[in-house]
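K.L.:
can you look at this prediction? I've put the sequence above it.
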Amino acid sequence: MVVSVGTQSTSQLVSRAVSDLARRTRFPIAFGGLAEAGEIHVSSIVGARSHSIEGLVVRAERGLGGRAFVEGRPRLALDYRTARGITHDYDRAILGEGIATLFAVPVVAGGRTRGVLYCGSWSQAGLDASVAQPALRVAEELATELRIRDEVDRRVAMATPRTEQGLPAATREELRESYASLRSIAADVADPALRARIAAVEERIASLTAEPAERAATADVRLSPRELDVLSHAAMGATNAEISEALGLRETTVKSYLATAMAKFDASTRHAAVTAARRAGLLP
C-alpha cells in the first residue's frame, strides 16, 4: 500500500530511511520494509551484490527481522549462519547475499511495530555505538514520519469537501486537533530536514481552512515556531499549565510566548490572537 505523507509516499519514506541507514552506519548493505498483514515486505535495498534479497517477505516471529518485529526491539546476529536464537527460514536470501553479520531494528510508531530496517556486512563485524545509535535514530525518524502520516493524511482524506460556507465545524476541529498534535511531535524532533518536512505538512493543514481574502489582511505577521506551538494549543482551549506540560516549557515561558503573539496581532486576548492567526492562515 502506498500512502502519501505530504508529497512523500510510504515507499519513498522507506527508501530514504534505508539510504540513510547505509550512509550513517557505514555498513555495506541495508534494506527494509513496512508490515502488511503481519509480514514485512522488503521494498528498498542499498548496496546488495546479488538479487537474493529482492522481493523478500518476512513473517512475524520468523528469522531475525521477524523476531525484532514481534518483540519491538533490535536483534543482532554476529554470525548469522550459526545464530541459534532465530529460525533460518530466510537463509537462502541472507546467505545468498553473503551476509555474515545482520542487525535488525524495528520501526515502532503509535505503539505498534510498523516495519523493520536491516543493516549488515559480508564479514563478521562487531556492533558498537557508532553503528547501533545511528540505526536506532533512522528507525525513530521513520516512525515519526509514519506518525505524521497517521495524524494528518487519515483526517484530511476523511474531511468533508469545502462548501460555499467553508469547511464544516467538525472537520475544522479535526484539522485543528491534528495541527496541534503535529506541533507537539515537531517540538521533539531535532533533525532540521525532518522539521522542515513537518513544517510543510503543517502549512498544508493551515491552508485548508484559511480564506485568501482573510490572509491578505495580516500577511505581514510572522510568528516564531514556539509562538505557533503555544498558540496552536491555546486554540484547542488548553490552559497555560496544559500547554506547559504538552510542550515541556515553563508556565512563565508559555505566558511570554502568548504575550508576544498577541502583541504581533495587536490582540488583547489569546482568543483574539487565535482568531487573527486563523485569518492569516497561520493556524487551521
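P.N.:
In hand now; what should we look at? Residues are numbered from 1 along each chain as shown.
K.L.:
okay, CA-based contacts and neighbour counts for the rest of this
P.N.:
Will do.
K.L.:
ends of stretch 84-101, what's the gap?
P.N.:
End-to-end distance for stretch 84-101: 14 Å, by CA to CA, to the nearest Å.
K.L.:
the stretch 101-250 of the chain: helices as residue ranges?
P.N.:
Per DSSP state H, counting those that start in this stretch, the stretch 101-250 of the chain has helices spanning 129-158, 169-187, 192-209, 212-217, 225-234, 240-247. These are given in chain order.
K.L.:
next one: the shortest one to chain centre, how far?
P.N.:
Yep, that's helix 212-217 we're talking about. From the chain centre to the centre of helix 212-217 is a distance of 31 Å (CA atoms, centre = their mean, to the nearest Å).
K.L.:
which helices and strands sit right next to it?
P.N.:
The elements that helix 212-217 packs onto, with contact taken as 3 or more CA pairs under 8 Å, 6 or more residues apart in numbering; DSSP states H and E, do not include any helix or strand.
K.L.:
related to what we said a few turns ago, would JSON lines of the helices of the stretch 101-250 of the chain with mean neighbour count and distance to residue 68 be doable?
P.N.:
What follows is the helices of the stretch 101-250 of the chain, written out as JSON lines (neighbours: other CA atoms under 10 Å; distance: least, CA to CA, whole Å):
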{"stretch": "helix 129-158", "mean neighbour count": "18", "distance to residue 68": "12"}
{"stretch": "helix 169-187", "mean neighbour count": "19", "distance to residue 68": "25"}
{"stretch": "helix 192-209", "mean neighbour count": "17", "distance to residue 68": "25"}
{"stretch": "helix 212-217", "mean neighbour count": "13", "distance to residue 68": "49"}
{"stretch": "helix 225-234", "mean neighbour count": "22", "distance to residue 68": "35"}
{"stretch": "helix 240-247", "mean neighbour count": "18", "distance to residue 68": "31"}
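K.L.:
one more structure, for comparison:
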Amino acid sequence: MTGANQFSTGADGIDARAAALVRDAVLGDLARRVVDECGADVGLVGVPDRPDRPRAMALRHWAGTRADLLHGLHVRLGTGLGGRALAERAPTWVPDYRAATTISHHYDAAVSAEGLYAMLTVPLLQDGVVHGVVYASMRTVVPFGDVRIAAVADLAAVATRALAGASAWTTATPAPTHARRPAPPARPPELPARLTPRELEVLRWAAIGRTNPEIADQLGLTCNTVTGYLKSAMHKFGVRNRVELTIAARDFGLVS
C-alpha cells in the first residue's frame, strides 16, 4: 500500500516523480519483506515529515494488517516506540508494547485494535538523514532475538541505500556540458579504529546471527570473552548494540 504523493513540476519534475515512485516501491516492498522474511505478523513503514530534522512521521506502508487504525497514523517525535526510534535514531524493541514502561502510550488504541504485542523499530538512517522507520510487529508476547533483529536491520540497510540513491536524483545539480569532468573515484570510509583479528572474527560470527554462547563454542572461548570482544568492537565503532555494530561493519565492508 502506498500513500498519496505530491510530485514536483518544472525542469526536474520527471526526476522528482521517478524518485517518489522508487521511494514508494522500496518502502512498500520493505513492509512486505519484514512479514515474508523475518517472521513478523505485521510490517509497517513510517515516513518522516522532514528527513533532516523530523518532527513526526506517518505510517504510509503496511503489510499483514487486519484493522485500519494504523493506516496513515501520525506518530510524533519521541512518542510510542516508532517515535522513540525516530528521536534516538537507533533500533528499539519491546516484547510487550502494551505493558512497556520505557515508551509513551499515545497509540495504544491502534496497537490494540491490530492485536499487536512484541514490536521492533529500526530507523532508515544514512548520513544524518532519516528516510523512514520500519516496524516489525508480532501478535504474541515474545522477546526479539539477535537473529530477527539483525534480519530486520539488514532489510532496513538495503532499503536505506536504495532511498539514498533515489534522493540523489533530485538533489544532484549537473554541471554544464562543457565543464563536466570525470568524477574522482569514491574513497572508502576509514575505520575509526583498527579491530584486532580476534575482534573481527567474533564480529563476523555475530553478523550472521550467532549468539554469544554459539560463538564461544565455535571459537573455543568463554561467553564473557566473546562479550568482551563485542563490547570492544562497539566502543571502537561508537555504537551501542550488536545490531548497530553489524550495520557499521557492513558499511565498512568488514562483513558481507
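P.N.:
Looks like it came in fine. Computed from a predicted model, the values in this text were never measured in an experiment.
K.L.:
follow-up on the earlier one: need the helices of the stretch 101-250 of structure 1 in a markdown table (columns: distance to residue 78 of structure 1).
P.N.:
Formatted as a markdown table, the entries for those read as follows, by distance: least, CA to CA, whole Å:
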| stretch | distance to residue 78 of structure 1 |
| --- | --- |
| helix 129-158 | 13 |
| helix 169-187 | 35 |
| helix 192-209 | 32 |
| helix 212-217 | 58 |
| helix 225-234 | 44 |
| helix 240-247 | 41 |
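K.L.:
quick check, central residue of structure 1?
P.N.:
residue 145 (1.6 Å; CA atoms, centre = their mean).
K.L.:
can you tell me the closest non-neighbouring residue to the aligned partner of that one in structure 2?
P.N.:
With TM-score structural alignment as the criterion, the equivalent of residue 145 of structure 1 in structure 2 is residue 162. Here the nearest residue to residue 162 of structure 2 in space, its sequence neighbours aside, is residue 26; by CA to CA, 6 or more residues apart in numbering that works out to 7.2 Å.
K.L.:
where do the strands of the stretch 101-250 of structure 2 begin and end?
P.N.:
Counting by DSSP state E, counting those that start in this stretch, residue ranges of the strands within the stretch 101-250 of structure 2 are 119-126, 129-137.
K.L.:
and those: which comes nearest residue 183 of structure 2?
P.N.:
With CA to CA as the criterion, residue 183 of structure 2 lies closest to strand 119-126 of those, at 21.7 Å.
K.L.:
how much does that closest one stray from structure 1?
P.N.:
The superposed strand 119-126 of structure 2 is, by mean CA distance after the TM-score superposition for structure 1, a mean 0.8 Å from where its aligned residues fall in structure 1.
K.L.:
what range in structure 1 does that strand sit on?
P.N.:
Counterpart in structure 1 of strand 119-126 of structure 2, with TM-score structural alignment as the criterion, is residues 102-109.
K.L.:
any idea how far residue 237 of structure 2 is from residue 212 of structure 2?
P.N.:
Per CA to CA, residue 212 of structure 2 is found 19 Å from residue 237 of structure 2.
K.L.:
neighbour count for those two, which is higher?
P.N.:
When residue 212 of structure 2 and residue 237 are compared for neighbours, residue 212 comes out ahead with 21 against 18, by other CA atoms under 10 Å.
K.L.:
isn't that one up against residue 227?
P.N.:
Yes. Under the criterion of CA atoms under 8 Å, residue 212 of structure 2 lies in contact with residue 227, with a separation of 6.9 Å.
K.L.:
what about stretch 114-128 of structure 1, how long is it end to end?
P.N.:
From the first residue to the last, stretch 114-128 of structure 1 extends over 25 Å; the measure is CA to CA.
K.L.:
buried set for it?
P.N.:
Applying a neighbour-count criterion of 16 or more other CA atoms under 10 Å, one finds 114, 115, 116, 117, 118, 119, 120, 121 buried in stretch 114-128 of structure 1.
K.L.:
also stretch 60-79 of structure 2?
P.N.:
When neighbours are counted by 16+ other CA under 10 Å, the buried residues of stretch 60-79 of structure 2 are found to be 60-65, 70-72, 74-79.
K.L.:
again, but for stretch 213-220 of structure 2
P.N.:
For stretch 213-220 of structure 2, the buried set under the neighbour-count rule, 16+ other CA under 10 Å, comprises 214, 215, 216.
K.L.:
can you tell me what part of structure 1 it aligns to?
P.N.:
Taken onto structure 1 by TM-score structural alignment, stretch 213-220 of structure 2 occupies no residues there; it is unmatched.
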